[in-house]
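>>> give me a model of this one.
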Amino acid sequence: MVEHVEISDDLIAVRHHLHQYPELSFKEYGTTKFLRDQLTSHGIEILDTPLETGLVAQIKGEKPGPRVVLRADIDGLPIHEHSGLPFTSKNPGVMHGCGHDIHMTGLLAAAYWLAEHRDRIAGTAVILFQPAEETGRGSRYVIKTGALGKVDALIGTHNTPDHKPGEIAVSKDPMMAGCVSFAVTFHADGTHAGKPHCGTGPIEALASTVLSLQTVVSRNINPFRPVVLSITEVHGGDVWNVIPDTAGFFGTVRYFYKDDHDLVTRRFRQIVESTAAAYGITVDIKWDELAVPLVSDETLIGPVAQDVPSYATSVPVITSMGGEDFADFQQLGPLVFGSIGSNGQPGHHGIHNPEFVALDEAIKPTAEFLVNALLRVESELA
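As a prediction, this is how the structure comes out:
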């Protein structure tokens, strides 16, 4: 038996408020207070945790069973909004350009329903409003603090504007990519631009390395396995007549399978270090693992997927090279993840775009996925 969640005008107003007052990662103080007040007003217990922003609450059922986490991310992006919405951001330069306001409101709606139907809960529903997803470090922060305690499974969602509200995609295959950020800095002997023989400038090494790295995917990766290696920033020099003593670049790797990750990591270091050596300079590499690939637990996602057509339209997953730090919670227990349609109109804009729009109609399927996935996961774990 699946459950349906009604979305009141008050919840729509909550979503609009959250959209108007976005806050950056690890600075979500106002958002946290607002969410705390919302939960408290509905009689939902807030747990005492070390979290500075974000919060953990719980709803105990009338029957014993597992502790299952429902998670929503709460941070905005450093984007100046141009969506044209009547409830556009009032915080200049900050925008909910990834739909986290939809995620938060959907989780609030699910929490309100669960608080009113404790007889349907076999265990404990743990409500996590997680900070700093956009940094790729928010989930690790929550894990490090021990804020969740022992849990048996975790359930999350992300909206996708490529699908319409009422459409939901789930899969046992990877849904979102693993994400690495890298920074490379070459160290050389700077000199006057008219006396290049007196130094060992880093610009040529940088240029050669950037070009060589483009062969990692095209010549080392199986073409049937998606991998991205993108260089996104290049820096070197401050004045036209000086060869600098440092230069460098930044970028990201996205992948779905660990063996591809390991191959790219190895080839990246080989190319960067050997090129630096060839130019007679040294190099520093910063390699930051921000997220692993997001894969739902194969045992749990099947039963959850079977329920979806009873309250939404089941659609194929659009695999994303975007990262999602929810994947890191696999350290605590098996994961279940749903992709919730949020727009689907012709000419819509994607996430992280100043003109991105997620529709209010996405709140209801978000809440219903969370509620029904929770009840199904509890049943499976029992």
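
>>> please count neighbours and contacts with C-alpha atoms only from this point.
Noted.

>>> regarding residue 261, which helix or strand does it belong to?
If you go by DSSP states H and E, residue 261 is part of helix 258-278.

>>> who touches residue 283 in this structure?
184, 185, 186, 187, 272, 273, 276 (CA atoms under 8 Å, 6 or more residues apart in numbering).

>>> what lies in contact with the helix holding residue 261?
186, 205, 208-209, 212-213, 216-217, 221, 227, 255, 282-283, 285.

>>> those helices in the stretch 51-200 of the chain, which residues are they?
Under the criterion DSSP state H, counting those that start in this stretch, the stretch 51-200 of the chain contains helices at 100-116, 138-145.

>>> which strands and helices sit next to the last one?
If contacts are counted by 3 or more CA pairs under 8 Å, 6 or more residues apart in numbering; DSSP states H and E, helix 138-145 sits against strand 122-130.

>>> try 10 Å this time
Other elements packing on helix 138-145 under the criterion 3 or more CA pairs under 10 Å, 6 or more residues apart in numbering; DSSP states H and E are strand 122-130, strand 282-291.

>>> so of those, which one's packed in deepest?
strand 122-130 (a mean of 24; mean count of other CA atoms under 10 Å).

>>> give me the distance between that one and the centre of its chain.
Put simply, strand 122-130 sits 19 Å off its chain's centre (CA atoms, centre = their mean, to the nearest Å).

>>> strands of the stretch 51-200 of the chain, start to end?
Counting by DSSP state E, counting those that start in this stretch, the stretch 51-200 of the chain has strands at residues 55-60, 63-73, 122-130, 153-160, 167-169, 178-187, 191-192.

>>> another sequence for comparison is provided below:
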Amino acid sequence: MTDQTDQTVHIDIKDDLIAIRRHLHEYPELGFKEFETTKYLRDQLQSHGITVLDTALETGLVAEIKGDNPGPRIALRADIDGLPVCERSGVDRPSKNEGVMHACGHDIHMSGLLAAAFWLAEHSNRIRGSVVILFQPAEETSEGAQHVIAADALGHLDAIVGTHNNPDYKPGQIAVGEEPMMAGCVRFRVTFNADGTHGAYPEAGTGPMEAMASTILALQGIVSRNVSPFRPVVLSVTQVQGGDVWNVIPAHAGFMGTIRYFYQDDGDLVARRFREVVESTAAAYGITADIVYDTVAGPLVSDAHLAQVVARDVPDYAELAPIKPSMAGEDFYNYGELAPMVFAFIGSNGQPGRHGLHNPEFVALDGAIKPAAEFYANAALRLGDEWSHR
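A predicted model of the protein is given here:
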């Protein structure tokens, strides 16, 4: 792997990196169970002379490449877990772990970051300060980033860089900027508590079914009547439950679902109206409601200055594409607690008829590895230079 004569990093992705990607794709593991994946990544890093740090993490790992010049600590993060999906992608080397698949393309993330780490280790004279390599577990559970933070696995950071492959873009396209990229994500559950009764004598109880149905319908008006149509928000009820027997009105019924939003003030508004609708509807039916309202992820928005800094280099090695915001959530936003962050979409397919993330037929193309690796390496070096000229 060699860089060219200018200051931009260009990385040749040779057959050994393709083989690494194929191996990772064949052996996906679920969140917090990525033991073999972690061992494999550790072996790859150490075989290139990269120091793996001791941390309290059972899966996932942190490594560090120290430069020859003083400067900041810049972290590069890739997630490593797969999904409980049975693969039907048709690729030559599909998953060998039955019922588990890299249906979100984290094998691309890992191989891209490995390629960048190998290059940086060979060119430590270009690094100001040090580059921290984070292979994060359990992104799909939305708990991995917080787990890394709680374990104090990273120490002090001056900035952190993340990516996600995106099949809506072609390989060679990268989207990075200061606009919202991925949505804030809420998981909610509502349970109505009433007095059950015989189905033939509804007047003897205060059944919850009507309250549940009325509430589900009323919730649909929150977005359409409270949020600007120019600010995307989604509220979806995805599961309902209530009753076990055909002739008994149950004492409890409820539903679950999710809310997605790009701006925190919209998230706050929907949270307030959600509680008002549920509690007032329950009261109107003379029953009570329990609400569980969990923020799984906040909106993912890059630090504006860092986004501008790293975006300037992208046209030297890839096509800088406009951001197409995704309603999916991403726990990378948690690292904003530690340091300014910047995030990019890396094109991974872009072909007509492509399948999206989490689909059993999802395919990420090998051509995504090179721009991913180059984004990681160039961002690390550029942010180091920027820090030194503050």
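
>>> re earlier: let me know the closest of the contacts of helix 258-278 of structure 1 to residue 367 of structure 1.
residue 255 (29.7 Å; CA to CA).

>>> so what corresponds to the closest one in structure 2?
By TM-score structural alignment, residue 255 of structure 1 lines up with residue 261 in structure 2.

>>> surely its match and residue 185 touch.
Yes: using CA atoms under 10 Å, residue 261 of structure 2 makes contact with residue 185 at a distance of 6.9 Å.

>>> anything in contact with each of the two?
234, 267, 298, 299, 327, 328, 329 (CA atoms under 10 Å, 6 or more residues apart in numbering).

>>> ok, residue 266 of structure 1 - how many residues close by?
If you count neighbours by other CA atoms under 10 Å, residue 266 of structure 1 ends up with 11.

>>> any idea how far it lies from residue 259 of structure 1?
11 Å (CA to CA, to the nearest Å).

>>> buried residues in stretch 355-375 of structure 1?
Under the neighbour-count criterion of 16 or more other CA atoms under 10 Å, stretch 355-375 of structure 1 has 355-375 buried.

>>> in structure 2, what residue corresponds to residue 275 of structure 1?
Checking TM-score structural alignment: residue 275 of structure 1 goes with residue 281.

>>> please apply the same query to residue 59 of structure 1.
Under TM-score structural alignment, residue 59 of structure 1 pairs with residue 65 in structure 2.

>>> now swap in residue 156 of structure 1 and tell me
So, by TM-score structural alignment, residue 156 of structure 1 is matched to residue 162.

>>> give the contact list for its match.
Residue 162 of structure 2 touches 75-79, 109, 113, 134, 302, 332-333, 335, 341-345, 372, 375-376, 379, counting by CA under 10 Å, 6+ apart.

>>> pretty sure residue 356 of structure 1 sits against residue 344.
No: Residue 356 of structure 1 is not in contact with residue 344 according to CA under 10 Å; the separation is 11.7 Å.

>>> mutual contacts of those two, please.
With CA under 10 Å, 6+ apart, residue 356 of structure 1 and residue 344 have common neighbours residue 161.

>>> mind checking how far residue 299 of structure 1 is from residue 234 of structure 1?
From residue 299 of structure 1 over to residue 234 of structure 1 (counting by CA to CA), the distance is 44 Å.

>>> number of nearby residues for the aligned partner of residue 326 of structure 2 in structure 1?
Counting by TM-score structural alignment, residue 326 of structure 2 lines up with residue 320 in structure 1. For residue 320 of structure 1, the neighbour count with other CA under 10 Å is 15.

>>> nearest residue to residue 320 of structure 1 other than its sequence neighbours?
Excluding the flanking residues, the one nearest residue 320 of structure 1 by CA to CA, 6 or more residues apart in numbering is residue 176, at 4.8 Å.

>>> aligned to that neighbour, what sits in structure 2?
Using TM-score structural alignment, residue 176 of structure 1 pairs with residue 182 in structure 2.

>>> spit out the contact partners of its match.
260-262, 297-301, 324-333, 343.

>>> right, and residue 174 of structure 1 touches residue 324 too?
No: contact between residue 174 of structure 1 and residue 324 fails when scored by CA under 10 Å: they sit 11.4 Å apart.

>>> give me the more crowded residue out of these two.
Legend: neighbour count by other CA under 10 Å for residue 174 of structure 1 and residue 324, higher for residue 324 (24 against 18).

>>> for the more buried one, give its distance to residue 107 of structure 1.
From residue 324 of structure 1 across to residue 107 of structure 1, the span is 17 Å (CA to CA).
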